[in-house]
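**Q** attaching a predicted model along with its sequence, questions to come.
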Amino acid sequence: MSENIIGYINDRGELVDTQSAGDSCEGCREIFFDNSPEALEIIRHSTAHLMAQAIRELYPDAQFFVGPVVDEGFYYDFRTSEKIGEEDLKKIEKKMKELVKKKLPIEKYEISKAEAVEKFKNDDLKQAVLKNIPSETVSIYRQGDFEDLCRGPHVPNTRFLHNFKLTRVAGAYLGGDENAEMLTRIYGIAFADKESLKKWQQMMEEAKRRDHRKLGTELELFMFNEEAGAGLPFWLPKGARLRSKLEQILWRSHRRRGYEPVRGPEILKADMWRTSGHYACYGENMYLTEIDGQEYGLKPMNCIGHILIFKNSTKSYRDLPLKYFEYGVVHRHEKSGVLHGLLRVREFTQDDAHIFCTPEQIKPVVLEVVEFVDAVMKKFGFEYTMEISTKPEKAIGDDEVWEVATQALKDALDENGLEYGIDEGGGAFYGPKIDVKITDAIGRKWQCGTVQVDFNLPERFDVEYVAEDNTRKRPVMIHRAILGSFERFIAILTEHYAGEFPFFIAPTQVIFVPIAAEHTAYAKELAEALMEREIDSEIYDRNDSLNKRIRLAEKQKVPYVVIVGDEEVKNRSVAVRDRRKKEQYNLSADDFMLQLSKELQEGKI
C-alpha cells in the first residue's frame, strides 16, 4: 500500500480510513493525501482530534463533546475550567505542531456501548454522545495518550497534519439546545500542503477586507441595535437607496415576464400554518402569539398568502400558468449564535414568487425561471451552479408524488443540457427543489435562489382550477426566489464588489465637490438635474480643505467624484474622477448627463 493512501471510497460511496479497511476494501477507490474533497474530510477530521489532544495537554481537565468536519473546516466543542480566548490559539497551535513531529500512529479499536458507558462513566459529555449512538458497538480512535469516541475516518499518523490554522473561538450550546450549558468551541482549517493553506489565508484576509458588516458601517448602509433586538437590521438612507434600486430593477423584470404583484399579511391564524404543515415541520422557527384567545403566527414564508389570493376567485386552465410575486417580509426564530450581519437575520424580505400551473407546464415554467436566474446572475457578474435537492426525512406527501416532482425538475434541466448536482435529502419539507449557488469575486460559494415544485400545498388547501373538460383539477405550485432575500443578496453583493457597486445600483452614484462656496449653486443645479433622471448624488461642501473633501468622497467608493470650480461654472462642464476606469477627464454637463443616463439603462434585466 502506498504511504500516500489515507483511505478509500467503498461501493456505497462511503469514506473508509486505512484503520478500518481490511480486506473489505479490495477494489475500492483509493483516497490519496491531497486536497480532494474526500482527502480533506479525513485530514480535517484528524486535525480536530489533534487539536483536542493539544488542548488536553495544555488544560488537563478538558472534557470533549463532538468535533465534526464542517464547510469552513472543523471544530471541537469542549469544557474546561479555564477561560480560553483568541489569544490562546497560538499556544494550542504550537502544541499541535509538537504532536505532529512525534509522528504518532492513529489507531482504532471497538468496544460495546455498555463498555463505553462504563469507560467514560465520569464524563457527562461522553455520556451525552453515547446517548445519540444507536448501535451497540462504538469505535474509539487513539493517538499517544489521547483517545476519543469517533466514527472516523482518520489519517493513519499525525505526520500528515502539518498544514493547519486555528481560526476562532466561539461559544456553543451543548447539543445546540439554548437551555443547555454553553461549551467552548474552537474552529480550524487544514490542507494537505503549505501552498493551499497560504492561499486560504490570503483569501481570508481579502474576505476580512470585504466583510459586509465592516463596509456596511463605513459606507453607512445599515445598522443593528441590540437594545431593539438581535438579528433585526435597520436600513440607513444610503442602504435604503441601494435596496430600492435593486427592488425596482427586479420589479420591472418580473412585470416584463408576466408576473402579477400581490401582497399578503405578515401574521395569520396558527390553524393556517397547521394546515400547511409549517406548524409541525417548522414550528420551532416561528414566532407565535395570541390575539382574542386564538393563536397566530408571524409568517416564516409567503406561500399561504398567495394560495388564498389564488382561491379568491375561480381560475380556468386558460389562466395558467399564473405568476404571483411579492417582496414578502418574513420572520424566523434563528438562534442567536448563528446570526451574522445581513447574511443570517430574524427578519428579512424574500423576492418571492409562486407560479400555479398544470403538470404539463412544469418544464417550460422551470426553464423560464432558470432563464431569469441566468439573466440576474450575469448582470451582477456571478458564476453559478445548480443542485437538485430531494426528499428530506421530515417531509409531507407521498413518495410517488415526490418522485414525479423530482423527475420533472431533472427532465427540465436534462432536455436543455443544463448541468446540475444532486443533494440527497436536501429538499423543502413540501417538495423537491433546484438550489442556485453563486460564486463571488474571491471564489466563495453562496446559496441564493431556489425553484421548488410543490404538489402538497395545493392538496392541503384544496386549490383547484377548471380544466378544459370542465372538471376540477389541482394545479401544481412552484415556489421561486431569484435572490433568496434582499438582505442576504445585498450582503453578498457588498462583499463581491468590496463596496464598489456598479453604477445602476450604487446608493450614491455621484459626489460633487465644489472647489469654493461660490461653486455650490452650480453643483446643486447639476444634482437636481440628476435627480430628475433618478440618479442619486451628494454635495461635499463642508468647511474642510478641498483635498480632504476629495479624500472623503473617494472613501465612499462612489462611481464618480465630480470637481466643479470657476472653469466648470464658466463652461458648464464637469471635471470627472471615474473610479472604475481609474481615469480623470472633462465633459460638458450635457454629455455627462447623457453618459450617466445610458449607464442607468444597463441595469435592466
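**A** Cool, the structure landed.
**Q** going forward, measure contacts and count neighbours with C-alpha atoms only.
**A** Will do.
**Q** in the stretch 101-250 of the chain, which spans are helices?
**A** 113-119, 124-131, 194-210, 212-218, 237-256 (DSSP state H, counting those that start in this stretch).
**Q** list the buried ones in the fourth one?
**A** Okay, so that is helix 212-218. Neighbour counts over helix 212-218 (16 or more other CA atoms under 10 Å) mark His212, Arg213, Leu215, Gly216 as buried.
**Q** got CSV for the helices of the stretch 101-250 of the chain, with distance to Ser81 too?
**A** Output for those, formatted as CSV (distance: least, CA to CA, whole Å):
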stretch, distance to Ser81
helix 113-119, 22
helix 124-131, 14
helix 194-210, 31
helix 212-218, 33
helix 237-256, 44
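**Q** here's the one I want to compare it with:
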Amino acid sequence: MHVTLPDGKQLDLPEKATALDAARAIGPRLAQDALAASANGDLVDLMTPLPEGASVSLITKKNPADAAPVFRHSLGHVMSQAVGEFYRARGYGPEAVKRGVGPAIENGWYQDFDLPEPLREEDLPEIERIMREIIARELPFSRREVSKEEALAQFAHDPYKGELIRDLSGDEPITLYQQGDYVDLCRGPHFPNTGRLPTAFKLMSTSGAYWRGNEKNPILQRVYGVAFATGKELDEYLHNLEEARRRDHRRLGKELELFTIDPLVGKGLPLWLPNGTILREELTRFLREQQFQRGYQGVVTPNIGNLDLWRTSGHYQNYSDSNFSPITVDDEQYMLKPMNCPFHIRIYASKPRSYRDLPVRLAEFGTVYRYEQSGELNGLTRVRGFTQDDAHLFTRPDQLKKEFLDTLDLTVLVLRTFGLTDVRFRVGTRDPGDSKYVGSEENWNTAEAQIIEATEEVGLPYTVEPGDAAFYGPKLDFVVKDVLGREWQLGTIQVDYNLPERFDITYTGEDGQDHRPVMIHRAPFGSLERFVGILIEHYGGDFPLWLAPRQIVLIPIADRHNAYAETLAGEFKSAGLRAEVDDSTNRMNAKVRNAELAKIPVMLVVGDREEERREVSVRERTPEGHKERKGVPFDELLAELQERYRTRI
C-alpha cells in the first residue's frame, strides 16, 4: 500500500500499515516524536491501520491544536481508570463502576458514570492525584478489534456498554482500547501511552445527565475535565473562567438592578428595571441618531399579525419550530410576530412607489417572539421575547451595492463604538440540497455574488458558510469576540430578492413599467436583549459614562453639605446628565464603597472647602483604575462631562 505526505511525496508501506509505520519509514526521530496522525482529514492514532492511498500528516507536540482532541480523549480514559481505582480503594469490586459515554469536547472531556455511591466535588482532587499516578506509570494504549460477541462478553457486567454494542451495525468494526488493567469500548484515537499526556488538566465539576439524553432513562453522574498542552494555557483558561463568572450578566444584572426575569411573567421574558431601561434607551438613541443621518424613517408595527401574512412570507412554514401557536380571534387566526419584515413590506405596499422614491429605508425597534426550549434560555442572551433594531431597505437593483456598503459601514461603526473590534465576517449562502430555501436559483446566485463582491470591495476577510442563509436570502454576519475571547454572532445584513416576489411589491420605473425592488434586511445590534447581555459582560458592568445608568453620585462629607450637593445635582440634571446625592447617614468612606459596588463612574466628594469655592473632589472609575482630582471647579467639570456624554466616550 502507499500513502501521500503533505509535501506530495508517496510512501510505500506494508499492507495494513499504521501511522507509526509511516513515521518509522520517514525517520526514527519522527517515530519517537509522533503522537497521532491525520488520515484524509480524520484524526487517527499511531495504532490504527491507514486507508490505502490516504493523505497522511503526522502530529507531534509541535502541533498542539491538532493533538488536543486526542490527548483530551485519552485523559478521559485515564480519569475513567482513576475513578475505578478510587472505588476499589474503598472496598468496591472492579465491576461496581459502570460507564456511559465519554467524548472529548471543547477544552476537555466528560465521562458518564453509574457509581456505587456518588462522587462529591471534594473527591475530585483525589481523582486528579490518581490520574497523575497513572500518567507517571507510562502505560501503553493498545488497540484491539473484536467481534460483537467478544465485546458483549467483555462488558457483560455493564448494561450501558452492552446497549451501545448491540446498537452497532453488523459491518462496523468494534474496537477496544486498554491501558494497564483498564479496558473500554472506544473508536479512539489515543496517544501512544499515558506518559506522553500533558499534566495541565483539572476536573471541574459533576452533574446529572440522562443516559443517552432521554428523560425516561436512568440519571448518570457526569464528570467534566479540562486539559491543555501547557500549564500556562490551563491557567489562562481558569482565569478567564473566573473572569466570566465575575462578569456574568445575570449576576451583574441583579446587582446593578438592570433587569429581572419573573416566573409569574414567564420564562425568557425579561422585565427591564429603571436602570436597565436607561441603558436600553441610550442604545436606541445612539442608533436612531445614526439612522436619521442616513435617511431612515421610523415605523411602528403590531406584536401580532394575521396568519395569512406569515404564510405569504414563508415564516409560518419555515420557522414552525420557533413560532408560537396561532390564536383564533373571531373568525381569523393570528400569530405573535417572529419577524418584523412582513409588516415593513406591507408599509412599503401601502401606496404606489416610483423609482424616484427609492431607496425606502424603514426602521423599527420591534419586539418579536420566538419559542426557545426552557433548557436553552439564558438570562438576556437567549430569550423568548426580544427587540430587534430592525430595518428594511427597498432599493432599485442599481442602488443595491451602495446601500449594502452604507449598511456595512453603519454596522462596523456600531461595533467599534462599543469596543467590539475583533470581528470576523461570515457569508451565509444557500445549500442547494435543502428544500427550505424559497425563490429562483437565478435570484440566489445574484444575491450571493453581490454580497461577496461588496465585501471584497472594502477588503474585508470573510468565510463562506453554505447552508447558513436565511430561507429567503443570503447574508453577511458579524461574529465578534469579547474581552474574554468568546465569539458572538451579532449584526447581520441580508440581501433578499424573494420576499418582494412573494408579496408582489413593485415600483414604477423610468419606462413607466412595474419593476421589482430588492430588499436589504439589517440589524446592527441584532437583539437588544442579547446585545445588552454581551455588553454587560464585555464591560464587566463598568459602563462608559454615556451608557452608565447611574452616571454621577455626589457624596456630602457631612449633613451640612447636603444642600450644596443637591444644588450641583440639579445643575447636572438640567444639563442632561444623570446625577444623584447620597444623603444617607453612612460615613463618607461607606458612601464611596457603595458607589464603587454600584459601578457609578463618577463620584464627587463635597465638603466645606468645595462648597466655599464651588468645587468638587473627583474620584472616577476608568479601565486603568481609579483617577482622582481634587479641587476641580464645578463649571469646568460640568462642561467636561457634557462633552464626554455628547461624544459618547
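**A** Noted; the coordinates are in hand. Because the structure is predicted, anything quoted here is derived from the model rather than measured.
**Q** tell me which of the helices of the stretch 101-250 of the first structure is the most buried.
**A** Greatest average neighbour count among the helices of the stretch 101-250 of the first structure goes to helix 212-218 (a mean of 19), per mean count of other CA atoms under 10 Å.
**Q** so where is that helix in the second structure?
**A** Matched against the second structure by TM-score structural alignment, helix 212-218 of the first structure falls on residues 249-255.
**Q** how much does the matching stretch stray from the first structure?
**A** Its matched residues in the first structure lie on average 2.2 Å from stretch 249-255 of the second structure after superposition (mean CA distance after the TM-score superposition for the first structure).
**Q** and the contacts of that stretch?
**A** Phe259, Thr260, Gly379, Leu380, Gly533, Ile534, Ile536, Glu537, Gly540, Gly541, Ala598 (CA atoms under 8 Å, 6 or more residues apart in numbering).
**Q** excluding chain neighbours, what is closest to the second one?
**A** Distances taken as CA to CA, 6 or more residues apart in numbering place Leu271 nearest to Thr260 of the second structure, at 5.3 Å, with adjacent residues excluded.
**Q** how much space between the counterpart of the one you found in the first structure and Leu221 of the first structure?
**A** Leu271 of the second structure maps onto Phe234 in the first structure, with residues paired by TM-score structural alignment. Distance from Phe234 of the first structure to Leu221 of the first structure, counting by CA to CA, to the nearest Å: 9 Å.
**Q** same check on Ile309 of the first structure?
**A** Applying CA to CA to Ile309 of the first structure and Leu221 of the first structure gives a distance of 35 Å.
**Q** returning to that earlier point: which of the contacts of stretch 249-255 of the second structure has the most neighbours?
**A** Leu380 (26 neighbours; other CA atoms under 10 Å).
**Q** what about stretch 499-507 of the second structure, start to end distance?
**A** So stretch 499-507 of the second structure: terminal residues 15 Å apart, CA to CA.
**Q** what is the longest helix along the first structure packed up against?
**A** Counting by DSSP state H, the longest helix found in the first structure is helix 37-58. With contacts taken as 3 or more CA pairs under 8 Å, 6 or more residues apart in numbering; DSSP states H and E, helix 37-58 of the first structure sits against strand 5-9, strand 29-32, strand 69-70, strand 73-79, helix 89-101, strand 182-191.
**Q** follow-up on the earlier one: higher neighbour count, Ile309 and Leu221 of the first structure?
**A** Neighbour count, other CA under 10 Å: between Ile309 of the first structure and Leu221, Leu221 has more, with 22 against 13.
**Q** ok, that one - contacts?
**A** Leu221 of the first structure neighbours (CA under 8 Å, 6+ apart): Trp235, Leu236, Pro237, Lys238, Gly239, Ala240.
**Q** how does it look with 7 Å?
**A** Leu221 of the first structure makes contact with Trp235, Leu236, Lys238, Gly239 under the criterion CA atoms under 7 Å, 6 or more residues apart in numbering.
**Q** what do you get for Leu35 of the second structure?
**A** Ile59, Thr60, Phe191, Pro192.
**Q** mind running it again at 8 Å?
**A** Leu35 of the second structure touches Asp45, Leu46, Leu58, Ile59, Thr60, Lys61, Ala67, Phe191, Pro192, Arg196, counting by CA under 8 Å, 6+ apart.
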